[in-house]
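Enquirer: Sequence and predicted structure below; questions after.
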Amino acid sequence: MLDFFNDILWGKVLIALLIAVGLGFTLASRFVQFRYFGRMFRILSASQAFKKDKHGHLSSFQALVLSVAGRVGGGNIAGVAVAITLGGPGAVFWMWVVGLMGMATSFLECTLAQAYKRNDTDGTYRGGPAHYIARGLGRKWSWVAALYSVLLLITFGFGFNALQSYAVATSLEDAFGIPVYYSGIGLAMVVGLIIFGGVKRIARVSEVLVPVMALGYLLIALVVLGLNLDRIPGVIGLIVNSAFGLEPVVGGGIGAAIMMGVKRGLFSNEAGLGSAPNVAAVAYVPHPANQGVVQAFSVFIDTMIICSCTAFIILLSGIYDPAGQASDVGGVALTQAALADHVGEWGRSFVSSALFLFGFSTILYNYYLGENSINFFNTENQNLFTGFRVLIIGLVCWGATTDLGTVFAFADVTMGLLALVNLIALIFLFKPALRILRDFDGQIAAGVEQPVFDAKRFADMNVDTDAWEIEPEDLERLRQHTGDVVQAR
């Protein structure tokens, strides 16, 4: 039954919707993900002016690394290996396509999450698809927003946390011989210490951990590329030819390449799932489009950089046979064996360590998504949140010691339903998103280096104007930082 639903969702419905939303918004926004690619660095630089606001909100950079912590996980190491094993090298090409279109989708959903965010009692913001569905589409869609929150809780809060724990524990056992039971207990203890500190502590940990793990993995990939410079054009040709069925007997043919590329690409970068907007909404920024631009870049980091690193490590090794199937290893073990083939046995330990860091940061991110889904129902029962945290700690420990084949299949279905709900909502919210983008474009065209959002002008969209009260001293710091005109609203 799970396989049947997966085939329907991933083989037909979601491919059509992902293309419709990603390509549709790319064209409607005049290729926003490419037009503002360079601006992302200026936005992150200017975000430091907002980092010291008196309310202690998260900066744009902190929200970025928190979302990267979630996007960059087991899917970048184990997921890419699975895609290549089942779909052939061509699956990598379709992952790239999903990534480039996903940048526009991520801009769309994260801009909307910022626009429709609300103030929380603890001085932070809350937002995400449930909020932009309820506020942007009206009361008659409230049940859809509630459904999305429940699916988010099941998929990320419960299912994916167990899966990440399993991937980390089995990798540590393969590389270092550590029993999965001990890995599960240790991981659960560290996770517990952090999640009881709330989103601000999670962001502080991610701010340090994510750049270190991403740069470390990128560095080892560059070493592999340097050792195989003469073979890189051939591997790129293999990827492209396999994507269109022009190579003999690779993976499961062109259909498998497309399905695995789309499925694992979405699993990895999450563009269209609506998970990252929950994090994007917490940032304190002068304009919603700021975080849309930044979050589009996080998809680029995940798919075009980190996933490509894994793909080239595997395809340049002697472990994977492009004329047939991989050897008797798959998943994370394939990536470990491939890196060991390049640099020696220490490569196996390196992949395991990287997966531990990726998986650990993703568990923190998944926890926050689960907490945010509970918070949507406006509960003030702190015992409920405490119970959820205890349950997460238990799931992390349990997931490390359990065969999760059925859980993985179930999570694929709920993830597909999550994407289905969010993508349909995004289609209906194209117009308000384009209106926000036009405001951003117009201010830049008028010479404003850092546009500022005037929520009162968008009151008819049912935005929370209280969540857009920018402190005058913050605007002044922003003006001094950019050395340019900042439009005071």
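Expert: Sure, I can see it.

Enquirer: from here on, contacts and neighbour counts on C-alpha atoms
Expert: Will do.

Enquirer: what's the neighbour count on residue 197?
Expert: Residue 197 sits with 10 neighbouring residues when counted by other Cα atoms under 10 Å.

Enquirer: wait, what's in contact with the residue most central in space within the chain?
Expert: With distances taken as Cα atoms, centre = their mean, residue 71 lies nearest the centre of the chain, 3.0 Å away. Residues near residue 71 by Cα atoms under 8 Å, 6 or more residues apart in numbering: 268-270, 298-299, 302, 362.

Enquirer: Present these as a markdown table; the columns should include distance to residue 480.
Expert: Listed next are those as a markdown table, based on distance: Cα to Cα, whole Å:
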| residue | distance to residue 480 |
| --- | --- |
| 268 | 38 |
| 269 | 35 |
| 270 | 36 |
| 298 | 27 |
| 299 | 30 |
| 302 | 33 |
| 362 | 36 |
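
Enquirer: Below is structure B, check it against A:
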Amino acid sequence: MEELTNVVAAINSVVWGVPMLIMILGVGLFLMVGLGFMPILKLPTGFKLLWKGRSSNSDGDITPFNALMTSLSATIGTGNIAGVATAIALGGPGALFWMWCTALVGMATKYSEAVCAVTYREKDGNGNYVGGPMYYIKNGLSKKWAWLGTLFAIFGSVAGFGIGNGVQANSVADALDSSFGISPMVTGIVLMILVGAVLVGGIKRISDVAGKLVPLMALFYIAAGLGVMITHASAIPDAYALILSSAFTPVAAQGGFAGAAVWAAIRFGVARGVFSNEAGLGSAPIAHAAAKTKNPVKQGLVAMLGTFIDTIIVCSITGFAIILSGEWTSGATGAALTSQAFGSTFSMGNVIVAIALAIFAFTTILGWSFYCEKCVQYLFGIKAIKPFRIIWVLAVPVGAMSSLNFIWLLADTLNAMMAIPNLIALVLLSPVVFKLTRDYFSGKDITIKD
């Protein structure tokens, strides 16, 4: 087992190393430039479409709004609380700046993913729309690339059980145990029942729950974070200055902070940013492919908001709370650091973080269940859906009560490997994305005909 762990750890250091981070940022920048910086310039348009997309009569299974909420249910998770804290604890305040950079170019990546997902989606044997990297590789590229789609589906179906199930359940169990003394076994059983009740209804039930729960949980957490920022309002200019200076100059050791080089700020900022918003990993377009729309560009404009909301808003709230409170020098890391930051401002701060973490992780289990299910369905057909859902539900209490060091390492590695076939496909399909975008904004009809 130790040898296997060492092998996976070695692979992990490569797939989350310099080449991968350059690849993710490079493809995002290439798409952003090719789109003429449209994702940034048309951000208000995206929010207008999101508001209008609460209902839709177009072909599809869920509304454009709920498609984004389903995507956000998977992306707004432990990465927004524990991931940001880890990035700052290891890379210093400058890591937050590099998370912002990752998010800005990631908006172009997420936009392109959704455009391709709607353009190349198809209907399965149950009459439901399915799509994502495996489908836009299969339907958008020549047959010689088909193996890439299969590879993505294999990585996604395995990674989901760790990163989208076991790790999330474990995070909920740990948070509720440390804050309220609730047994991990009890948490695991309750989570299993709740997840099972939602999964029975498929994507429509998942999207309905996400459409109600995600906005509420995000607003709750943002409000608490703004409370921390308001309390330390006079220090905000200095915090901005510290973030910017730390992004380009080494941070000396102080308090419990061990110090960090610029490279550490870049590496942990980019890696945790990608882990949080998932731009480039290829997971979110699986949800957007099910949207009730025939216009891929409109869904792309809605999809790119996921990266903006996840990183520019929610992750920034966490980052500023940690920096403004001064807890980033305490030596703590992960969710414990975020809990200390909120706890130093509110007497119930640790409870707020525990509740937020529990809800974030629960919705992540739901969102990733759909991603993983579609990967399994691509590999084995619709007959695999029911067995998958049973196994997924049963895996929840196991994750809540187990030590997940190896599972986390394996899932984190496979999660990064999902990006490789997806990024290759996005580059090869970029001419299609650019053309559809130009046509849409020039007033041409680009609706997809079934």
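Expert: Structure's in. What do you need? Every value quoted in this text rests on a predicted model; they were computed, and no experiment measured them.

Enquirer: How alike are these chains, TM-score-wise?
Expert: After superposition, the two chains reach a TM-score of 0.94 (TM-score structural alignment, normalised by the length of structure 2), with 440 aligned residues with a Cα RMSD of 1.6 Å.

Enquirer: what about the strands in the stretch 51-200 of structure 1?
Expert: 118-119, 125-126 (DSSP state E, counting those that start in this stretch).

Enquirer: Pick the most deeply packed of the ones you listed.
Expert: Ranked by mean neighbour count, the strands of the stretch 51-200 of structure 1 are led by strand 125-126 with a mean of 24 (mean count of other Cα atoms under 10 Å).

Enquirer: with structure 2 superposed, average distance for that strand?
Expert: For strand 125-126 of structure 1, the mean distance to aligned residues of structure 2 following superposition is 0.9 Å (mean Cα distance after the TM-score superposition for structure 1).

Enquirer: how near is the residue mapped onto residue 236 of structure 2 from structure 1 to residue 432 of structure 1?
Expert: By TM-score structural alignment, residue 236 of structure 2 lines up with residue 232 in structure 1. Distance, residue 232 of structure 1 to residue 432 of structure 1, by Cα to Cα, to the nearest Å: 44 Å.

Enquirer: Likewise for residue 347 of structure 1?
Expert: 48 Å.

Enquirer: Show me which of the two is the more surrounded one.
Expert: residue 347 (20 against 17).

Enquirer: residues in contact with the more buried one?
Expert: Residue 347 of structure 1 touches 336-337, 339-341, counting by Cα under 8 Å, 6+ apart.

Enquirer: Where is the longest helix in structure 2?
Expert: For structure 2, the helix that runs over the most residues, judged by DSSP state H, is helix 405-441.

Enquirer: So which elements touch that helix?
Expert: The contact analysis (3 or more Cα pairs under 8 Å, 6 or more residues apart in numbering; DSSP states H and E) places helix 405-441 of structure 2 against helix 2-15, helix 18-34, helix 94-119, helix 133-140, helix 146-161, helix 296-307.

Enquirer: Mind putting those into CSV with distance to residue 51 of structure 2 and mean neighbour count?
Expert: Compiled in CSV, these are given as follows (distance: least, Cα to Cα, whole Å; neighbours: other Cα atoms under 10 Å):
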stretch, distance to residue 51 of structure 2, mean neighbour count
helix 2-15, 37, 14
helix 18-34, 24, 19
helix 94-119, 17, 29
helix 133-140, 26, 26
helix 146-161, 30, 22
helix 296-307, 9, 28
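
Enquirer: Out of those helices, flag the one nearest residue 69 of structure 2.
Expert: Closest approach to residue 69 of structure 2 among these (Cα to Cα): helix 296-307, 8.3 Å.

Enquirer: which part of structure 1 lines up with that closest one?
Expert: The aligned range for helix 296-307 of structure 2 is 288-299, by TM-score structural alignment.

Enquirer: cool, stretch 176-184 of structure 2 as well?
Expert: Stretch 176-184 of structure 2 corresponds to residues 172-180 in structure 1, going by TM-score structural alignment.

Enquirer: Spatially nearest residue to the alignment partner in structure 1 of residue 34 of structure 2 (excluding sequence neighbours)?
Expert: The alignment partner of residue 34 of structure 2 in structure 1, by TM-score structural alignment, is residue 28. The spatially closest residue to residue 28 of structure 1, leaving aside those adjacent along the chain, is residue 434, at 7.8 Å (Cα to Cα, 6 or more residues apart in numbering).

Enquirer: hang on, the earlier thing: what's the counterpart of the residue nearest to the centre of structure 1 in structure 2?
Expert: Match for residue 71 of structure 1 (TM-score structural alignment): residue 75.

Enquirer: follow-up on the earlier one: closest one to residue 211 of structure 2 among the helices and strands packed on helix 405-441 of structure 2?
Expert: Across these (criterion: Cα to Cα), the nearest stretch is helix 296-307, sitting at 13.3 Å.

Enquirer: quick one, that closest one and helix 405-441 angle?
Expert: 140 degrees (axes from the mean of the first three to the mean of the last three Cα atoms, to 10 degrees).

Enquirer: What is the distance between helix 296-307 of structure 2 and the centre of its chain?
Expert: Averaging C-alpha positions (Cα atoms, centre = their mean, to the nearest Å) puts helix 296-307 of structure 2 14 Å from its chain's average.

Enquirer: can you list the helices and strands packed on helix 405-441 of structure 2 in JSON lines and add distance to residue 329 of structure 2?
Expert: Output for these, formatted as JSON lines (distance: least, Cα to Cα, whole Å):
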{"stretch": "helix 2-15", "distance to residue 329 of structure 2": "26"}
{"stretch": "helix 18-34", "distance to residue 329 of structure 2": "27"}
{"stretch": "helix 94-119", "distance to residue 329 of structure 2": "13"}
{"stretch": "helix 133-140", "distance to residue 329 of structure 2": "41"}
{"stretch": "helix 146-161", "distance to residue 329 of structure 2": "33"}
{"stretch": "helix 296-307", "distance to residue 329 of structure 2": "28"}
